[in-house]
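>>> Below are the sequence and a predicted model; questions follow.
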Amino acid sequence: SQAAENKRTSGGRKAEEAARGQEKLEVGCRRNRDVQ
């Protein structure tokens, strides 16, 4: 049960990091568009 719980939390953390990275990419693209 502990291993399953660890897997769930690490998977959630990865998803969170991916979402954060996606946000950063979108913000960066928007900034580039504003500059041009």
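That came in fine, so what should we check first?
>>> From now on I want contacts and neighbour counts done on CA atoms only, so please keep to that.
Noted.
>>> Now name the helix or strand holding residue 14.
In this structure, residue 14 sits in helix 2-35 according to DSSP states H and E.
>>> buried set for that helix?
Along helix 2-35, not one residue counts as buried under the neighbour rule (16 or more other Cα atoms under 10 Å).
>>> chain center to it: distance?
Relative to the centre of its chain, helix 2-35 is centred 0 Å away, using Cα atoms, centre = their mean, to the nearest Å.
>>> That one - contacts with which helices or strands?
Judged by 3 or more Cα pairs under 8 Å, 6 or more residues apart in numbering; DSSP states H and E, helix 2-35 has no packing partners among the helices and strands.
>>> alright, now check it against this:
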Amino acid sequence: MMFEQATSSSLIFAFFFHNSLSQEKEHNNITDNK
């Protein structure tokens, strides 16, 4: 049970981390196009 909880929370963390990186890339692309 504890192992499953740790795995799911790390998956969620990786998901949010990936999202924030993608948003930064999109933001940089938008500023470059201006």
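Ah, there it is. Predicted model, so just to flag it, every value in this text is computed and none were measured.
>>> overall similarity of the pair, as a TM-score.
Put the two chains on top of each other and the TM-score (TM-score structural alignment, normalised by the length of the second structure) is 0.93; 33 aligned residues with a Cα RMSD of 0.3 Å.
>>> compared with the first structure, how much does stretch 13-25 of the second structure deviate?
Per the superposition on the first structure, stretch 13-25 of the second structure and its aligned residues are separated by 0.2 Å on average (mean Cα distance after the TM-score superposition for the first structure).
>>> Can you state the residues of the first structure onto which that stretch aligns?
Aligned by TM-score structural alignment, stretch 13-25 of the second structure falls on residues 12-24 of the first structure.
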